[in-house]
Structure formats: structure tokens, C-alpha cells
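*Asks:* Turn this into a model:
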Amino acid sequence: MGETRGDKLFAIVNNFILIVILAIVLYPLVFVLSASISNPLAVSRGELWLWPKDISFAGYQKVFQNKDILIGYGNTILYAVIGTAINVVMTILAAYPLSRKDFAGRNVIMIMMVFTMFFSGGMIPTYLIIKKLGMLNSMWALVIPNAVAVWNIIIMRTFFRENVPYEVQEAAMIDGCSKTQILLRVMLPLSLPIIAVMTLFYCVDHWNSYFSALIYLTDRGKFPLQLVLREILIQNQMDKMAGSASSLSEQIMYGQQIKYAVVIVANLPVFLLYPFLQRYFVQGMTIGAIKG
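*Replies:* Coordinates of the predicted model:
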């Protein structure tokens, strides 16, 4: 069928709106990237609009000379990798049994899980439990209490139930597979899209998390990057990093350049991770939207 004049007009308006939204979202990212490698004097004067001006990498030099940032970077990568691995494994182990028709009591367990989404013990009881377990000031205080998210269990359970036919599991059982073998050899290879979605969700959550570290960590050597950035951006530590400048005004200008550089350095791993998971991510989100 040919497009009517209304269809063409709708497509033009729709594309225009999408381009405007893309520009609104993309411009701040491009501006921050350009500001991080531009002369801070040009940025402070408002001469920078889009492209870098008088390129200077002094901000990145200061960033990578700061030991706290490098230590925080390493800690965040460690917490994100270990935490995401625990999250994905726990989510799969919870979602798979709940998706099986022959699992008795699955609805009761699901109701109990959903209950925790609306009511929790609160921050103080959680802190006391972590203290009793001896996890204060350790990595485990950041990854164990948040080992699984109920909402993600619901999404993955729905994927298993709606997108992997139960007849496939029955055929594997007839061939002699145990339930564990069905999970490892049948379910997981067919569930790469939703696993990619969960991996990205959990990884970004760990990468951006700082509140748990703020509560449970006291050793600066264990601080994640977000806590270091909090000190830099909120407590004006940038001016100290730029202390080699000759005047206070120059310190402030170079401090601004360092802030832009830190933003780029802090978000770069997530930007690099997404292209590798994009194909599975889009497929998983689309399937979840249709079947959820």
C-alpha cells in the first residue's frame, strides 16, 4: 500500500521531533567532551559552543596524576564486575524455577518477593545486619545486600516463560537432561538478549552507586570512583588539584576543565560497554515490552 499524504506528513513531523530530541540529548555530551580538551579560558568566556577550541589535555593529565581517582576507578571496576556477576547469577537462579510450571508454590514465593518491593526494613536495620555479619568496610557490603532485584527477576521470569517454549524443556528432559542441564544447555543459550539487558542494568547501577559506599565504607583506599567524584565535585577538591596555577582565577578555570575531564573518564566504560550489548539489549527490551 502506498503512503498517503497524512502518512508522509506524520513521518516528517515524527523525524523532526526525533532529531530535536537527539540534539537535546547529544549536545550536552558533545559539549562536555569538547570542554574537557579546550582551553579553560575560552570555556569560561563562553566562546565554546560545540567544537573544541585551543585544544589542551591538561585536565586529563591532572586527572590521571590523582591517585585517589585511579584507586577509585580500579575499585569501581572491581565492584561492578563482581557485583554484576553475582546479580546476574542470582537473578537467573531465582527466575528459572519461578518460570517452570512444575515448581510448587511459585506464586506464593513470587508474592513474597514482590512484597519486598513496597516494604523494607529501612536503612538502620540493614546497617545493623551488615555490621553483625562483619561486612562493614568491605566490598561485600556493596554487592551482597543488593545481590538481586525483584523487578529484574520478574522480567527474566517472564522472558523464560513466554519466549522459551516449555515443550523445549520437556524434550530435553526426555533426552535425559536434568533441570540444571536444561538451564545451562537450553535456557541460557536461548536467553542471551535478556541476559545482556540484565548485565547492562546491573553494571550501570553498580557503576553509578555511591550511597552504599558512603554508609558502609570508611577506608579511603576502598572508596569507589563515585565517592571520589563526590568529594571532587561537591567539596571543591578540583581547585586543590589545579593548585599549580599562578592565580586563584586560573585555579578555578583549570578546576572546571578537570571537572569536565572527570565526567568523561567516569562515564567512558559505560559508553564502551553499550555498543557490544546493543544488539541483545534492543532485542531483549523489545521482547520484554511485547510479552511483559
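*Asks:* all contacts plus neighbour counts: C-alpha atoms, from now on.
*Replies:* OK.
*Asks:* So what touches the helix or strand that residue 125 is a member of?
*Replies:* Here residue 125, judged by DSSP states H and E, is contained in helix 123-132. Among residues not part of helix 123-132, those counted as contacts by CA atoms under 8 Å, 6 or more residues apart in numbering are 136, 141, 216.
*Asks:* for comparison, sequence B:
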Amino acid sequence: MKKKNSNGWGFRLINGIILAVISLMTLYPFLYVIFASFSDPVKLMGNSSLLLKPLGFSLNAYKKVFVNPSIYSGYLNTIFYVAAGTLVNILATCMAAYVLSRKQFMLRRFLTIMFIFTMYFNGGLIPSYLLIKDLGLINSRLSLILPGAVSTFNLMIMITGFEGIPQSLEESARIDGAGDWTILFRIIMPLAKPTIMVILLYYAVGHWNSWFNAMIYLRDADKMPIQIFLRDILTRSQLGAMTGQTDVEDVGQTIKYATIIVSTVPILCIYPFIQKHFVKGVMIGAVKE
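*Replies:* Below is the predicted model of the structure:
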């Protein structure tokens, strides 16, 4: 018995060391970006070793980023796209998953195949643009919300989560006179909360990082998300450094790190609120009884 406990203690120690090393390797790139964004650009350019703290301390990169008043309108636009887009995504995905998870639905298999088909084949950029144009969504905020209302990958996860809910609950609700809307919003969705929270995070991160569709479909600057403005700032700093503009060249190295922090930290704030649901939501449906 003592030998068994000794072996278990050794395994836990080695496993803990390995996981700690992997965690540090995973965390270091993010710490590097933070340290570099606050570093003196001249010292940063001359550094060739590991960066374990800011080299000097300078806020010039952040000043260059936030001096543009469009940054604030971009943040507001992005918050709108994340909130409205994620709401549409969750509602559309839940309704589609509810229908496709009902075994008695005759077209279930056919529609599932049609959804999966879109994961591997699409019309391409030009047909997509022409479709958005014909729908009258060019230069409309809806062009960043409606075309991607349902992600097939997320839909498959949601279907698996819905299928894991006992069918007896639905049958009991129907005996009590509940309809499909009542069953979906008052029974299925509350019970599938972990899965929904995970899918919510996926959609929110996707909307927050999205910039290509805005660049293609939007024209007015007051509708652009934050990612477009950050991209412009980074591009101008790189061009300024190439042309020898001193004021830009001095902070050109640190601006790219500051833009990463500005565009990443806000969306990271969402994770702590859904962390308790994350593991369960990802694993749900992975093990069948």
C-alpha cells in the first residue's frame, strides 16, 4: 500500500512539473506582448534575449493608438456587433438545433446534410458579395450579422447537446399542453446552458475579431469595427517607419504590440463569467451512456 501511494505521489509531482512548464510556455507569448507594448522602442529593438519585464517604460505606443478619435467609435460599433450578432447567432442556432435534434422530424437527415455541405463548399468572395448587394445589405450593419447567423460547426455541437437532454421531459411538457416554443425556451435551452455558453463565447470572439467582412461590405467610417481602425494604425506605423518618419519610427515596433493588447484584453474579460460552464459545455455529448 505504501509503495502504491509513493508511486502515485511521484506521478503527481512529475505531472505537475510538466503541466507547469507547458503553462509557462503557453503564457509567455502573451506576457511578451504585454512587456513589449510598455517597453522603450529603442531598447526593445536592441534586445535579443528573453523579455521578462518591460525594457524601460513608455506609453507612447498606446498614445499613438488612442489619439485617433475613431478608436472610440470603433469600440462602440464592435460592442454592438458582438452583442447583436451573438444574440442573433444564439437564437438562430438554438432554433435550428432544436428542429434537427427531433428524431421524429422527417427532413432531419436531409437538412443536416445541407448544413454540413456548406462547411466544405461555398460560392466564394465574388458570389457572396453579389448576394449581399442584391439583398441590399451593402454599407449596412446587418451585413456583418445576418450572413453568418448560423455556424455549421457550432450547430453540430448544439445538436449534440440538445440530443443529450432526456426526451421524456419533452413528452411530459407536451402532455401538459406546451408547444415547441415553450419547450425550446423554457426546457431545452435552460438545460443546455453549458453548451449555449460555450457557443456564445465562440460567436462573440468571432464577431470581435472580424474585420474582413467590414472591409468588403461597409463604406462609412462611422460603421467600422475597432479591428479596422487598429489595422489602419498598424499599417500607417509600418509605412511611416519604412519612409523614415521619425515620430512614427520611434514607436513603430511597440505599436503592433499595443494594438494586440487593445484588441485582445476586452474580449478576454468575457471568459471568467462563463468559465464554470466551459469544460462541461465542450465535453457534453462526447461520452454516450
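*Asks:* buried set for the helix holding residue 125 of structure 1?
*Replies:* Neighbour-count burial for helix 123-132 of structure 1, counted by 16 or more other CA atoms under 10 Å, picks out 127, 130.
*Asks:* Pull up the aligned stretch in structure 2 for it.
*Replies:* When structure 2 is aligned by TM-score structural alignment, the counterpart of helix 123-132 of structure 1 is residues 125-134.
*Asks:* That stretch vs structure 1, average distance?
*Replies:* By mean CA distance after the TM-score superposition for structure 1, the fitted stretch 125-134 of structure 2 averages 1.0 Å away from its aligned residues in structure 1.
*Asks:* Show me how far that stretch is from its chain's centre.
*Replies:* Averaged C-alpha coordinates place stretch 125-134 of structure 2 at 25 Å from its chain's average position (CA atoms, centre = their mean, to the nearest Å).
*Asks:* Ok, stretch 258-278 of structure 1 next?
*Replies:* Relative to the chain's own centre, stretch 258-278 of structure 1 is displaced by 11 Å; criterion: CA atoms, centre = their mean.
*Asks:* isn't residue 225 of structure 1 right next to residue 78, touching?
*Replies:* No - between residue 225 of structure 1 and residue 78 there is no contact, the gap being 10.9 Å when judged by CA atoms under 8 Å.
*Asks:* For the two, indicate the residue with more neighbours.
*Replies:* Counting neighbours by other CA atoms under 10 Å for residue 225 of structure 1 and for residue 78 shows that residue 225 has the greater number, 23 against 15.
*Asks:* That one pairs with which position in structure 2?
*Replies:* Using TM-score structural alignment, the partner of residue 225 of structure 1 in structure 2 is residue 226.
*Asks:* any idea how far its match lies from residue 216 of structure 2?
*Replies:* Spatial separation of residue 226 of structure 2 from residue 216 of structure 2 under the definition CA to CA, to the nearest Å is 15 Å.
*Asks:* check contacts around the most centrally placed residue in structure 1.
*Replies:* In structure 1, the C-alpha nearest the mean C-alpha coordinate belongs to residue 204, at 0.7 Å (CA atoms, centre = their mean). With contacts taken as CA under 8 Å, 6+ apart, residue 204 of structure 1 has the following neighbours: residue 270.
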